[in-house]
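> Sharing a model prediction with you, sequence too.
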Amino acid sequence: MLAILAAVLFGLALLMELAGFGLGPVITTGTLTTAGLLCVALHLAGVATDRSRFTRRRRRR
């Protein structure tokens, strides 16, 4: 989920850079890029992953 969010943030930053506009002094292309890099870092660190999907259940015989 964080990787998808990062891709959206990078896409918005690219569109803003190509169009040459900003959303005020706070939200700039640099801010969106930094937020995207933070999401990628959190994704690679394993934050907000569904670990129950990858665990193996032990079967009793």
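Great, that's in hand. Residues are numbered from 1 along each chain as shown.
> Going by C-alpha atoms from here, please, whenever you check contacts or count neighbours.
Will do.
> residue boundaries of the strands in the chain?
Counting by DSSP state E, the chain has no strands at all.
> At which residues are the helices of it located?
Per DSSP state H, the chain carries helices over the ranges 2-19, 29-45.
> Second structure for comparison follows:
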Amino acid sequence: MVAVIAAVLFALALLIDLSGISLGSVLTPTNLLTAGLLCVALHLAGIGTNRPAFRRPAWRGRRR
């Protein structure tokens, strides 16, 4: 999910940069790129995924 947000931020940054639109000092392409890179880093760290950070191996904890 965080990777999708990063892709949207990158697309917005590209559109703003190519069109030359001025949206003030807050929404600049550089700020959007930085936010997109932050989302990619969070995605690579495992934040925002459905998997838990720690999984027990399947063979442990099973009763026979």
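Happy to help now that I have it. Since we're looking at a predicted model, the values are computed, not measured.
> Export the helices of the first structure as TSV, with columns for mean neighbour count and distance to Arg60 of the first structure.
Below are the helices of the first structure laid out as TSV (neighbours: other Cα atoms under 10 Å; distance: least, Cα to Cα, whole Å):
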stretch	mean neighbour count	distance to Arg60 of the first structure
helix 2-19	16	36
helix 29-45	17	33
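> Quick check: which of those is nearest to Arg59 of the first structure?
helix 29-45 (30.4 Å; Cα to Cα).
> okay, and the closest one goes to which residues in the second structure?
Residue correspondence for helix 29-45 of the first structure in the second structure, counting by TM-score structural alignment: residues 29-45.
> Include distance to Ser52 of the first structure when you put the helices of the first structure into a markdown table, please.
Converted to a markdown table, these look like this (distance: least, Cα to Cα, whole Å):
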| stretch | distance to Ser52 of the first structure |
| --- | --- |
| helix 2-19 | 18 |
| helix 29-45 | 17 |
